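# Using only what follows, build the 3D model:
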Amino acid sequence: MFHSSESGTATRVLCLGITESFGAAIHALNTTKLTDGVISRSKRMMLDTLGVGLIGSRTAVFNKALTYSQSFKSDEMSSVWGKSQITLPPPYAAFVNGIAVHSMDFDDTWHPATHPSGAVLPALLALAETLPSRPSGLDLLLAFNVGIEVQGRLMRFSREAFNIPERFHPPSVVGVMGSAAASAKLLALSPSECIHALAIAASSAGAPLANAATQTKPLHIGNAARRGLEAAQLAQMGLEGNPAILDIPSGFGVYYKDYSPSAMTVPASGDFKWMLEDQDIAFKRIPAHLGMHWVVDAALAARAKLENTARNFDPKQIRRVTLRVPPSKYVDCPLPSTEHQARHSFQFNASSALLDNKVTVSSFSEAQINRPALKELLSKVKVETPKDNQPSFDKMYCEVEIETDQGQSYAARCDTFYGHWRKPLSQEDLVDKFCVNASSVLCSEGVEGLIDVVGNMERVRECSILGSYLSKFQHILHHRANSIIYLVYWSFAHERRGGDQLVLLVHVALADALIHVFAAQLGDGRCGVGETGKLDSLVILLNPDGDLTARKHLGSDDR
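Below is the predicted model:
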């Protein structure tokens, strides 16, 4: 843009619009701008995201999305986390891996509220595997932080974004923009192409909060990762959008009631101030909506007070439980009937903590949700929303009060849970969380390899090495003792089943590995997988066409 001086001499004054400034900044940022603090925090985010994505690859919603995505093929294929024999076109790999990350609501949360990593890392890893010049670990760190930074700046265009959301799920709004920015950086797009990548991505933004607490919610992250990557690739091919998409109310402004954008500038020399340096990330200890961490910690503290006084804890002595929480309709679910509803229920998480003295991954199983003792306690829970309890992850609190049949009352309040950005997880606890999650799918070599690579990411020559560790699943003969395999086979009449059939009841984490192991042993045949509906197990049927002498019976010594 040109401005004239008072003397009439034409002087060129660079006055970029909002979108132009973002395009220029995405292009201009380089690895010299990365600080030690940003590198350290973003490596923690990457490790946690990989862990929750791996355990998420065992979920029903992930497997449905994977089955759908396998119908698409391309010349370029990228890894699916935890699946050694499966690759997908990069956008679909980003899609399913993003879904895995958010499938259990176990991924990181930022302020203003969004899940920043799940929309960015799956897109970058899918893209990195296909580039002719393989990006380094430092390249990955830069692109990742560009994607995080863009999300952070966009959320600060509105005060509405600082509160627990009411209309749109934030990752579907800013996540797709972060994915586009990160992918554009890894593709080394020009400033103009970066602008158009953002414009294209904006047309895929926005998902209604009504789909929270359903299987569709994880698709918000998967779609953000996929659509952002596609936007950058389309911009690279010359596709254009509105170059003022961030400047105008009818552009990105449609997602906020009080939209007030500001430019993003990168100094030619000196340091760049990253949002991540000032605002740390919250890492979850339980696979549920972030707000549940407050209510769980308060419930555990209230139970401890009761036990210290009464010397024992009997849920039947509870007459009433009162929860004092911020107003938020989509996490007020009195009687959840599915795991996704349970992950978004103050009442369920408080009751689970009171009954079991803990909340874990298994707390959200069908058996746990439907147990009579839990339903009885849920019927005694009342929710209050005090006026001073603000619906913001930075300001909210939760108080749990237990009243007994004897008229005694025990209350505890949580203002900041362990894992919140004000009380961050220690590195040891973050790594422990990763190990538990990743080892549900990977062998020890894969788990340790990922820890080593991510921990040294700034020195890694090719970041695509992550893919080799993400597919090192548990070997059938080296799984945990509690994953017992029962193997039985028999012959059916040819007119009924068309041949012999091998039937396995197996822990769900090993299902994929077993299909490949036994399919290889028995010859090429059709593999059918059906859910038993009991525990975390599957029934696998293998119908081999060839010689059946390769069958192996796994006795107790083989577990």
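# drop to CA atoms for contacts and neighbour counts, all remaining ones
OK.
# Could you measure from residue 419 over to residue 249?
36 Å (C-alpha to C-alpha, to the nearest Å).
# out of the two, which sits in the busier spot?
A direct count of neighbours by other C-alpha atoms under 10 Å for residue 419 and residue 249 places residue 419 higher, at 20 against 16.
# List the contacts of that one.
Listed by C-alpha atoms under 8 Å, 6 or more residues apart in numbering, the contact set of residue 419 reads 282, 283, 284, 285, 425.
# Just put those in CSV and tack on neighbour count.
Below are the contacts of residue 419 laid out as CSV (neighbours: other C-alpha atoms under 10 Å):
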residue, neighbour count
282, 24
283, 25
284, 25
285, 21
425, 21
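# would you list the residues you listed in JSON lines and tack on distance to residue 37 and secondary structure?
As requested, the contacts of residue 419 are arranged in JSON lines below (distance: C-alpha to C-alpha, whole Å; DSSP: H, G, I helix; E, B strand; the rest coil):
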{"residue": "282", "distance to residue 37": "16", "secondary structure": "strand"}
{"residue": "283", "distance to residue 37": "17", "secondary structure": "coil"}
{"residue": "284", "distance to residue 37": "21", "secondary structure": "coil"}
{"residue": "285", "distance to residue 37": "23", "secondary structure": "coil"}
{"residue": "425", "distance to residue 37": "16", "secondary structure": "coil"}
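# Proceed likewise with the subsequent sequence, for comparison:
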Amino acid sequence: MSVASPTPRQVGATAQLVDFIGRRDRRAEPATRAALRALTADTVGVAVAGLGTPAALLVRDWVEDQAPSGTGAPSGTAAVWGSASRLGPAAAALVNGTAAHALDWDDAAPSMAMHPAAVLLPTLFALAARRPVTGAELDAAYSVGSAVFRAVSEVLPHAVHYGRGWHNTSTTGRLAATAAGCRLLDLDGDVTAHALGIAASQASGSLANFGTMTKPMHAGLASRDAVMAVGLAHRGFTANPAQLEARGGFLDLFGDHDPRRTAALGERLEHWVTGWVDDYAIKAYPSCFATQRAIDAGLSLREELGAGVDRISRIEVTLEHGGTRPLRDTGPGNGLEAKFSLEYTLAVALLTGNVLLGDFTDEALERPGVAGLMARIELAERPPAEEPGHTVVRLHTGDGRLLVRDVHHSRGDSHRPLSPAELAAKFHQCVGRGPAKASWFDALHAVPDADEPRDLQTLLAGPPAHG
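Prediction:
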């Protein structure tokens, strides 16, 4: 009787993540550090502007209300970016993450719906309050988190996960930020496995809350929970060390668990650890990423058409399959909801020649001509088999003309990046102008280049208010 050779046991998803996070033999890549320079300055900038939004103000007020009675505001070691306040690392991650996502002007990944920097940087900078860090350590940790974000999203897969209504920034973001934190603090494999298990049990976040204050809080909660997961695991707190692939684990609950995809996880992680530099975008406009290409198309069409939007009879917009998922299917009722209305953002681009922060107030919705133009915009998705990743806008005029724009990369995409001057201009639109703010931008931009360990909290606090 012949005996079949035993089949090698497949390495589980959690073990593949742990092995990837713990590797120390990767060569530093100049491209990742260059991308992180821009993302650091941009994310801090939009967070400082976001601190003034109702969502961030209420979260910060709640955090400060947790201080023992009679002691005033809570104190800690981690900076609330752009302010003199210090909080505990988890609380700071919650506030800064919420603020970074509050204006929907933070980074995005063109390949999949996610906002990596708005979750990863609040986590890493909060954990960096525990000890000085080098630019190389931040670069390695950020790249690990970026890879985990994308590779786990592929394994779910993202289309299934997002299609069920999960906000990937919040769900997979917790795992990615936890992985980044474990790398930054150089935790061993057993501790890292437990940290991932803890984070997986905290995962949540629904697309139904897009257009409300809860949506930006998703990023803050993901950052806070990552800090918590890392801290608890470091102290010996346990979770299932094979949580992701276990029955009833992360992949079962949030995706369509396929062992064949899981088997390729390690390969995808190694791809994305440097490949993420070709898959990030710094938004030019303060609205949902799904609107960005259409806005670019609208601005280009306006140049050809001129300001005579009254000549437009109708506009057809087609997005990739699933491209409308984060967008509103009804008209916006307030400025926050307008960030998720492609019809509104395209109408503003055609009417005004730009899309700015001031276009997302409740009052801006009443601008003459906006509602009428929105009513002439038709939105649709292309079939699944057609090429993803681009938006087509067809503008029909009353005299029979057809003007078409097909946008593959929006302004700010890594394939069409903002210039240094444009990046600085966005930063100053967020934080204000003046010599002190210009110096702050330069210093933030240089954070990934620090050769010696440094304390980042004073830098993140920004110049004094009078500066």
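# Overlay the chains and give the TM-score.
Overlay of the two chains. TM-score (TM-score structural alignment, normalised by the length of structure 2): 0.87; 449 aligned residues with a C-alpha RMSD of 3.0 Å.
# circling back: ok, of the contacts of residue 419 of structure 1, which one's closest to residue 67 of structure 1?
Nearest to residue 67 of structure 1 among these is residue 284, at 28.6 Å by C-alpha to C-alpha.
# Kindly check the end-to-end length of stretch 234-250 of structure 1 for me.
22 Å.
# From residue 242 of structure 2, how far out is the closest residue to residue 102 of structure 2 other than its chain neighbours?
Distances taken as C-alpha to C-alpha, 6 or more residues apart in numbering put residue 216 closest to residue 102 of structure 2, at 4.9 Å, once the chain neighbours are dropped. Per C-alpha to C-alpha, residue 216 of structure 2 is found 30 Å from residue 242 of structure 2.
# Counting neighbours, go ahead and name the busier of the two.
Neighbours were counted for residue 216 of structure 2 and for residue 242 using other C-alpha under 10 Å; residue 216 has more, 26 against 18.
# show me the contacts for the aligned residue in structure 1 for that one.
When structure 1 is aligned by TM-score structural alignment, residue 216 of structure 2 is paired with residue 218. By C-alpha under 8 Å, 6+ apart, the contact set of residue 218 of structure 1 is 61, 98, 99, 100, 101, 102, 103, 105.
# Same check on residue 199 of structure 2?
174, 175, 178, 225, 226, 229.
# switch to 10 Å and redo it
By C-alpha atoms under 10 Å, 6 or more residues apart in numbering, the residues touching residue 199 of structure 2 are 171-179, 222, 225-230, 239, 243, 250.
# For PyMOL, what selects the buried ones among the residues you listed?
This is how PyMOL selects the buried members of the contacts of residue 199 of structure 2, with burial counted by 16 or more other C-alpha atoms under 10 Å:
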select buried, resi 171+172+173+174+175+176+177+178+179+222+225+226+227+228+229+230+239+243+250
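# Just the ones of the contacts of residue 199 of structure 2 in helices?
By the criterion of DSSP state H, membership of the contacts of residue 199 of structure 2 in helices covers 171-179, 222, 225-230, 250.
# Spatially central residue for structure 2, please.
Nearest to the mean C-alpha position of structure 2, counting by C-alpha atoms, centre = their mean, stands residue 115 at 1.3 Å.
# Make sure it is actually in contact with residue 107.
Yes. Contact criterion C-alpha atoms under 10 Å: residue 115 of structure 2 and residue 107 qualify, at 5.5 Å.
# and for those two, which residues touch both?
Shared contacts of residue 115 of structure 2 and residue 107, counting by C-alpha under 10 Å, 6+ apart, come down to 100, 101, 280, 281, 289.
# Report the separation between the last one and residue 239 of structure 2.
The reference is to residue 289 of structure 2. The value you get for residue 289 of structure 2 to residue 239 of structure 2, if C-alpha to C-alpha is used, is 35 Å.
# Which parts of the stretch 201-350 of structure 2 are helices?
214-234, 250-254, 259-263, 265-275, 292-305, 335-338, 342-352 (DSSP state H, counting those that start in this stretch).
# and if you look at the stretch 51-200 of structure 2?
54-65, 89-102, 116-127, 135-155, 158-163, 171-184, 189-202.
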